[in-house]
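> Below are the sequence and a predicted model; questions follow.
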Amino acid sequence: MSFFEKHKIKIIFAAIMVVSLALTFWLEGRTPEKHTEDTQVTSTVKPKKQKQKKVKVTSEPTAEPTAEAEEENAPAPEETEDSAEYFTEQSDIGEEINDATESKPAAAEQASNTDDKMTCTIAVRCDTILDNMQLLKKGKESLIPSDGIILPNQTVNFYEGENAFNVLSRELKRAKIPMDATNTPAFNSVYINAINNIYEFDCGDLSGWQYKVNGNILSYSCSQYILRDGDVIEWLYTCDMGEDLK
């Protein structure tokens, strides 16, 4: 009997063991690949979660523009403060005009009691409107005198240093004729808006009040013209930017 035949069973058993061990090692070699694949899959899933976090982060800055918009809207209270200051300045202007008109009569009376009297002639007319009644605003007809004379020629006293506006405001107040004026202290300028409730632009776009001194129309404010003894002051309403007063 040969060696193979004698140990045939053992050899077959050993071969089976070797094959089984080889198969076992081969299978064990395959399982790590599966684990790596699983880890790769999980690793690919993680970035998706990170992307979701990024979306949350980008949603947060949307609140910032609203805050900036609120900051842009915040200066609104400052505008109300400016408007309040504006009305305060307007009231101060009115007080300055009143102070100027009320303090002058006493000085004029003192001047009239002295030997060195200074006088001027003053008159207020709106007769140009009579030739342009078709341009007059409705409801203003009753304000226009039939002869166009609001304040007739009269000689009045004034004191040294008074200007044309001082005398006008004093004499209109004495005659109880209403007047509306705008004062600009920065330029020492007073603008006559209305006399006897007849306003600029009431008789056309080119209408308003102008004044003459000794027959000449002056282009600067009446508060800037210092009166001289014997001056003739005329306040005239124009319907054509002064062309109808020449």
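On my side now, so go ahead.
> going forward, measure contacts and count neighbours with C-alpha atoms only.
Will do.
> mind listing what's buried in stretch 95-109?
Judged by neighbour count using 16 or more other Cα atoms under 10 Å, the buried positions of stretch 95-109 are Ile97, Ala100, Thr101, Lys104, Pro105, Ala108.
> Report all helices and strands that the top strand by length along the chain contacts.
What stands out as the longest strand in the chain, according to DSSP state E, is strand 149-158. If you count contacts as 3 or more Cα pairs under 8 Å, 6 or more residues apart in numbering; DSSP states H and E, strand 149-158 packs onto helix 76-112, strand 118-125.
> other SSEs contacting the helix or strand following it?
Next along the chain after strand 149-158, taking DSSP states H and E as the criterion, comes helix 164-174. The contact analysis (3+ Cα pairs under 8 Å, 6+ apart) places helix 164-174 against helix 76-112.
> hmm, back to that, what's the angle from the longest strand of the chain to helix 164-174?
120 degrees (axes from the mean of the first three to the mean of the last three Cα atoms, to 10 degrees).
> Ala15: which of the buried residues of stretch 95-109 is nearest?
Ile97 (129.0 Å; Cα to Cα).
> thought the closest one was touching Met179?
No - at 11.3 Å, Ile97 does not count as touching Met179 under the criterion of Cα atoms under 8 Å.
> if we can go back for a sec, JSON lines for the helices and strands packed on strand 149-158, including distance to Phe25?
Below are the helices and strands packed on strand 149-158 laid out as JSON lines (distance: least, Cα to Cα, whole Å):
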{"stretch": "helix 76-112", "distance to Phe25": "82"}
{"stretch": "strand 118-125", "distance to Phe25": "127"}
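> how about those, which one is nearest Asn157?
The nearest among the helices and strands packed on strand 149-158, by Cα to Cα, is strand 118-125 at 4.4 Å.
> picking up where we left off before, could you dump the buried residues of stretch 95-109 into a markdown table with distance to Lys51 added?
As requested, those are exported to a markdown table (distance: Cα to Cα, whole Å):
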| residue | distance to Lys51 |
| --- | --- |
| Ile97 | 74 |
| Ala100 | 78 |
| Thr101 | 80 |
| Lys104 | 84 |
| Pro105 | 87 |
| Ala108 | 90 |
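> Got another one to weigh against that:
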Amino acid sequence: MGLNSAFALSLSHETVIPSELVQYVVPRFSLKTRIRFDPVESSGDIQLVTVRPETGAEVMKLVSGETVYITAAGGAVESSDYRAFVDWLVSEPGRATIAAFELDGQQIAIPTAADEAAPIEMVIVGNIDHGRELSRDHCRRCHKVDRADKYAGIDNAPSFHAMRTFDDWYIRFSTFYAVSPHKALISVEGSGIEKNRALITIAPIDLQMDDINDIVAFVHSLTPLDLGKPLQFNP
């Protein structure tokens, strides 16, 4: 499935991984992020497997002994939806969701500790120049995109350079269209998120997944803002 498809990525899991567990975890991720996946029996764009893949992350251990990894096939590895799912699975809410699931009163899986999860390789595939153009056209009304632009941004919106210092900047910029306030006016073809355009009261912003990759590439090229050392308090 191409990344510019209007449909959601597909998700499959090995039969040894209880389907009830997957059906418990995925909707809770979707409720949080409004990112959905289409379940398939095998060879999904996103796969939960028990054999360690070349790329991916460990996310849980089944009480039956198997280790479960998440990986992506083909171009899906570049999808912000896939990366958001991985990030959520190893986050505190995701780990709590995995740990909370029980089958016949018994815990089925133990989440992988966040510091033990295999890292996901960051893949930058976008066009920096186009990402800069998109950011100036659509983002400068709230965020300072160019530090030399004195009239861009509003006081309560951090600049791109400031957000570039965040540990999770990649996830933030890869999924910004799925969270408030952006989700109220931005439509991204290929994201799997459907909108009722009749409810959008201002001029909507229409993007494609390639545009998101371009914005991420542009932000990756920025020099993080020096925010200084953390405040120190005397005991």
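Noted; the coordinates are in hand. Small disclaimer: the values here were computed from a predicted structure and weren't measured.
> tm score of chain vs chain?
For this chain pair, the superposition-based TM-score is 0.23 by TM-score structural alignment, normalised by the length of structure 2; 100 aligned residues with a Cα RMSD of 6.3 Å.
> hmm, back to that, of all the helices and strands packed on strand 149-158 of structure 1, which one comes closest to Asn183 of structure 1?
helix 76-112 (5.9 Å).
> Out of the helices and strands packed on strand 149-158 of structure 1, which is closest to Glu28 of structure 1?
Smallest distance to Glu28 of structure 1 across those (Cα to Cα): 77.3 Å, for helix 76-112.
> The closest one - contacts with which helices or strands?
By 3+ Cα pairs under 8 Å, 6+ apart, helix 76-112 of structure 1 packs against strand 149-158, helix 164-174, strand 179-184.
> could I get those as TSV with mean neighbour count and distance to Glu68 of structure 1?
Converted to TSV, these look like this (neighbours: other Cα atoms under 10 Å; distance: least, Cα to Cα, whole Å):
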stretch	mean neighbour count	distance to Glu68 of structure 1
strand 149-158	17	60
helix 164-174	20	52
strand 179-184	15	40
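> could the ones you listed be laid out in JSON lines, adding distance to Val18 of structure 1?
Shown next, in JSON lines, are these (distance: least, Cα to Cα, whole Å):
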{"stretch": "strand 149-158", "distance to Val18 of structure 1": "138"}
{"stretch": "helix 164-174", "distance to Val18 of structure 1": "131"}
{"stretch": "strand 179-184", "distance to Val18 of structure 1": "118"}
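> Can you give me the buried ones in the host helix or strand of Ser174 of structure 2?
For Ser174 of structure 2, the host element (DSSP H and E) is helix 169-175. The neighbour-count criterion (16+ other Cα under 10 Å) identifies Trp169, Tyr170, Ile171, Arg172, Phe173, Ser174, Thr175 as the buried residues of helix 169-175 of structure 2.
> That helix - contacts with which helices or strands?
Helix 169-175 of structure 2 packs on helix 80-89, helix 209-221, going by 3+ Cα pairs under 8 Å, 6+ apart.
> okay, these in TSV with distance to Thr33 of structure 2 and mean neighbour count next?
Output for those, formatted as TSV (distance: least, Cα to Cα, whole Å; neighbours: other Cα atoms under 10 Å):
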stretch	distance to Thr33 of structure 2	mean neighbour count
helix 80-89	9	22
helix 209-221	16	22
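> Export those helices as JSON lines, with columns for distance to Phe29 of structure 2.
Converted to JSON lines, these look like this (distance: least, Cα to Cα, whole Å):
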{"stretch": "helix 80-89", "distance to Phe29 of structure 2": "7"}
{"stretch": "helix 209-221", "distance to Phe29 of structure 2": "20"}
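> how about these, which one is nearest Ala96 of structure 2?
Taking these one by one with Cα to Cα, helix 80-89 is closest: 9.1 Å.
> name the helices or strands packed onto that closest one?
With 3+ Cα pairs under 8 Å, 6+ apart as the test, helix 80-89 of structure 2 has helix 169-175 packed against it.
> Name the residues of the strand or helix carrying Val25 of structure 2 that are buried.
Applying DSSP H and E as the criterion places Val25 of structure 2 in helix 19-33. Using 16+ other Cα under 10 Å as the test for burial, helix 19-33 of structure 2 gives Leu21, Val22, Val25, Val26, Phe29, Thr33.
> just those now: which is nearest Glu102 of structure 2?
Proximity of the buried residues of helix 19-33 of structure 2 to Glu102 of structure 2 (Cα to Cα) peaks at Leu21, which lies at 8.2 Å.
> Okay, the closest one and Met163 of structure 2: tell me how far apart.
The spacing between Leu21 of structure 2 and Met163 of structure 2, counted by Cα to Cα, to the nearest Å, is 35 Å.
> and if you look at Asp87 of structure 2?
In terms of Cα to Cα, Asp87 of structure 2 sits 18 Å off from Met163 of structure 2.
> from memory Gln107 of structure 2 sits against Ala96, does it?
No - between Gln107 of structure 2 and Ala96 there is no contact under Cα under 8 Å: 12.0 Å.
> re earlier: got the buried residues of helix 19-33 of structure 2 as JSON lines, with distance to Asp137 of structure 2 columns?
Output for the buried residues of helix 19-33 of structure 2, formatted as JSON lines (distance: Cα to Cα, whole Å):
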{"residue": "Leu21", "distance to Asp137 of structure 2": "43"}
{"residue": "Val22", "distance to Asp137 of structure 2": "40"}
{"residue": "Val25", "distance to Asp137 of structure 2": "37"}
{"residue": "Val26", "distance to Asp137 of structure 2": "35"}
{"residue": "Phe29", "distance to Asp137 of structure 2": "31"}
{"residue": "Thr33", "distance to Asp137 of structure 2": "25"}
